[in-house]
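> no sequence for this one, just the structure:
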């Protein structure tokens, strides 16, 4: 299937690892030009080196959890060209009891997980609408719909991305611009491996046993009873960004293996 993404300019924030890097790779395999973003120049350059054989890769180091970092990223992207696809992937999470989360940490969650998407969407969406083509995809989480006691701030910071996506989709009415959110479930990445390690420690359980029995004990409603792969999530994002998905707008697309027991 030709997704008609050749030569489209794509920005994936937080793409030096995990789902972000996998998404960048999938876009490159479809012929798109991809901008890698991460907090450090070293991390960005490492991914450029890894993926450059697949196509045209740019890199911009910027901390999008801060307004000045977003502004720097916006300016550098505009120097490269007109952005066709924005994937707001950057996010933070930590296993921590609710009562131990400080106000400073709450604000960091909001700045990183929510305002980064708001700032970048505000910068790039109007120009997409002027050109009558564009895609904005916000990485939410099943935790934003099915909250977890050990990840309360993370869940609270992911729910707004679903609302943001639907609200911005309403703004695009009558254009060829779409805005959607993607809700991954447990996906085996470096970050999720650390989450599992922390959760096993918190529960005082052997790590190998905890990993093997995670779905049986902690996610019994999962229909696939396994971790999603980075490629499965990335390919969903890439499809939503394609011209083949032009009729999909304002949707919260779940990629969580059926953990959420709901028809909607």
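Nice, thanks for sending it over. This one's a predicted model, so the numbers in the text were calculated from it and none came from an experiment.

> hey, let's count contacts and neighbours off CA atoms from now on
Noted.

> Start from the N-terminal end of the stretch 1-150 of the chain and give the helices.
Counting by DSSP state H, counting those that start in this stretch, one finds helices in the stretch 1-150 of the chain at the ranges 18-29, 41-51, 67-80, 103-109, 116-131.

> could you check the distance from residue 104 over to residue 161?
Using C-alpha to C-alpha, to the nearest Å, we find residue 104 at a distance of 21 Å from residue 161.

> winner for burial among the helices of the stretch 1-150 of the chain?
helix 18-29 (a mean of 24; mean count of other C-alpha atoms under 10 Å).

> for comparison:
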């Protein structure tokens, strides 16, 4: 399968590291012009430099903007008015007991993980519909389906993304624009990698042992028996953004290593 996105412009939120960075690289490798986004200028600049080294003939734009705020979203839209592909990737999570999560923490997480994608979709999708082609992907999580008891707030935001993506797919049905969710499982992203490194150092074990400990205690249903790489997640996202995936819309696609025990 030859995925060719030449002539397409992709906006990938939260793309200076982790899954977003891998998605940006995958889309660039397929020929798309890619817009890198992050909240700190130095990280945006570093990601741009890396990608321009990897793809000397590629087309990249960097936008420093906090998409958890209306003002930050407006900055992005002013600098990048239109896009053919939108990957709503930006987000975070943190383990914390439910009874210790303050109202402000719920709201802040919802603004970043959910409202960022709502704002971006609301801005970019009308022109996609007008042009008769577009791809919107929400990076959700297996936690949207298998709710972890120590990250209920995070799981709530990821389940919300599934509802938004399905609803938007209904709205733009038959227009040539597709909307889907991709659900990673445990992945060696910047955030999870940082957790595993900290756990390994705290216990005096290797990072690999820390990952296996996490899988056995927190994700015992994993069939992969290892963390996925960010590239493995990005491969599915790039496919969903391709012409070849034109009949795939309104669905949730898991790249979770078999963590969720369901056949549907």
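Everything's here; your move. All values derive from a computational prediction rather than experimental measurement.

> returning to that earlier point: and of the helices of the stretch 1-150 of structure 1, who's closest to residue 175 of structure 1?
Residue 175 of structure 1 lies closest to helix 116-131 among these, at 6.7 Å (C-alpha to C-alpha).

> Report all helices and strands that the closest one contacts.
Counting by 3 or more C-alpha pairs under 8 Å, 6 or more residues apart in numbering; DSSP states H and E, the packing neighbours recorded for helix 116-131 of structure 1 are helix 67-80, strand 85-88, strand 134-139.

> Any chance of a markdown table for the ones you listed, columns distance to residue 29 of structure 1?
Listed next are these as a markdown table, based on distance: least, C-alpha to C-alpha, whole Å:
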| stretch | distance to residue 29 of structure 1 |
| --- | --- |
| helix 67-80 | 20 |
| strand 85-88 | 15 |
| strand 134-139 | 18 |
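
> wait, which of those is closest to residue 191 of structure 1?
Per C-alpha to C-alpha, nearest to residue 191 of structure 1 of those: strand 134-139, 14.8 Å.

> and the closest one, how far from structure 2 on average?
Here strand 134-139 of structure 1, set against structure 2 after superposition, deviates by a mean of 0.5 Å using mean C-alpha distance after the TM-score superposition for structure 1.

> Tell me where the stretch 151-264 of structure 1 has helices.
Counting by DSSP H, counting those that start in this stretch, the helices of the stretch 151-264 of structure 1 are 152-171, 190-203, 207-217, 230-241.

> who's in contact with the most centrally placed residue in structure 2?
Nearest to the geometric centre of structure 2 sits residue 89, at 2.7 Å (C-alpha atoms, centre = their mean). By C-alpha atoms under 8 Å, 6 or more residues apart in numbering, the contact set of residue 89 of structure 2 is 12-15, 19-20, 117, 138-140.

> how about a cut-off of 10 Å?
In this structure, residue 89 of structure 2 makes contact with 11-15, 18-21, 23, 113-114, 116-117, 137-140, 182, judged by C-alpha atoms under 10 Å, 6 or more residues apart in numbering.

> same check, this time on residue 56 of structure 1
7, 9, 28, 31-35, 48.

> Translate residue 61 of structure 1 into the numbering of structure 2.
The equivalent of residue 61 of structure 1 in structure 2 is residue 64 (alignment by TM-score structural alignment).

> from what I can see its match touches residue 47, true?
No - using C-alpha atoms under 10 Å, residue 64 of structure 2 is not in contact with residue 47, being 11.5 Å away.

> Quickly list what's touching both of these two.
Shared contacts of residue 64 of structure 2 and residue 47, counting by C-alpha under 10 Å, 6+ apart, come down to 36-38, 41.

> Can you lay out these as TSV showing distance to residue 220 of structure 2?
Below are these laid out as TSV (distance: C-alpha to C-alpha, whole Å):
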residue	distance to residue 220 of structure 2
36	35
37	34
38	33
41	39
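
> Which of those fall within strands?
When DSSP state E is applied, those are split such that 36-38 fall in strands.

> measure the residue nearest to the centre of structure 2 to residue 136 of structure 2 for me?
With C-alpha to C-alpha as the criterion, residue 89 of structure 2 and residue 136 of structure 2 are 11 Å apart.

> shared neighbours of the two, which are they?
By C-alpha under 10 Å, 6+ apart, the residues touching both residue 89 of structure 2 and residue 136 are 11, 117.

> before we move on, the earlier item: which one of the ones in strands among the shared contacts of residue 64 and residue 47 of structure 2 is nearest to residue 74 of structure 2?
Checking those against residue 74 of structure 2 by C-alpha to C-alpha gives residue 37 as the nearest, at 13.0 Å.

> counterpart of the closest one in structure 1?
Under TM-score structural alignment, residue 37 of structure 2 pairs with residue 37 in structure 1.

> out of the shared contacts of residue 64 and residue 47 of structure 2, who has the most neighbours?
Among these, the one with the most neighbours (other C-alpha atoms under 10 Å) is residue 37, at 31 neighbours.

> wait, what's in contact with that one?
With C-alpha under 10 Å, 6+ apart, residue 37 of structure 2 has these contacts: 11-17, 20-21, 24, 43-45, 47-48, 61-67, 76, 90.

> for residue 108 of structure 2, same thing?
Going by C-alpha under 10 Å, 6+ apart, residue 108 of structure 2 touches 68-69, 114-115.

> from the residues you listed, which would you call buried?
Burial by neighbour count, 16 or more other C-alpha atoms under 10 Å: within the contacts of residue 108 of structure 2 this picks out 68, 114-115.

> Kindly tell me how buried the nearest residue to residue 261 of structure 1 once chain neighbours are set aside is, as a neighbour count.
Closest residue in space to residue 261 of structure 1, ignoring its immediate chain neighbours: residue 221 at 7.2 Å, by C-alpha to C-alpha, 6 or more residues apart in numbering. Using other C-alpha under 10 Å, residue 221 of structure 1 has 15 neighbouring residues.

> I'd say residue 221 of structure 1 and residue 257 touch.
Yes - applying C-alpha under 10 Å, one finds residue 221 of structure 1 in contact with residue 257, separated by 9.0 Å.

> in stretch 250-257 of structure 2, what counts as buried?
Buried, per 16+ other C-alpha under 10 Å, within stretch 250-257 of structure 2: 250, 252-257.

> do the same with stretch 205-220 of structure 2
By 16+ other C-alpha under 10 Å, the buried positions in stretch 205-220 of structure 2 come out as 207, 210-215, 219.

> now the alignment partner in structure 2 of residue 136 of structure 1: how far from residue 86 of structure 2?
Correspondence of residue 136 of structure 1 to structure 2, assessed by TM-score structural alignment: residue 136. Going from residue 136 of structure 2 to residue 86 of structure 2 by C-alpha to C-alpha gives 5 Å.
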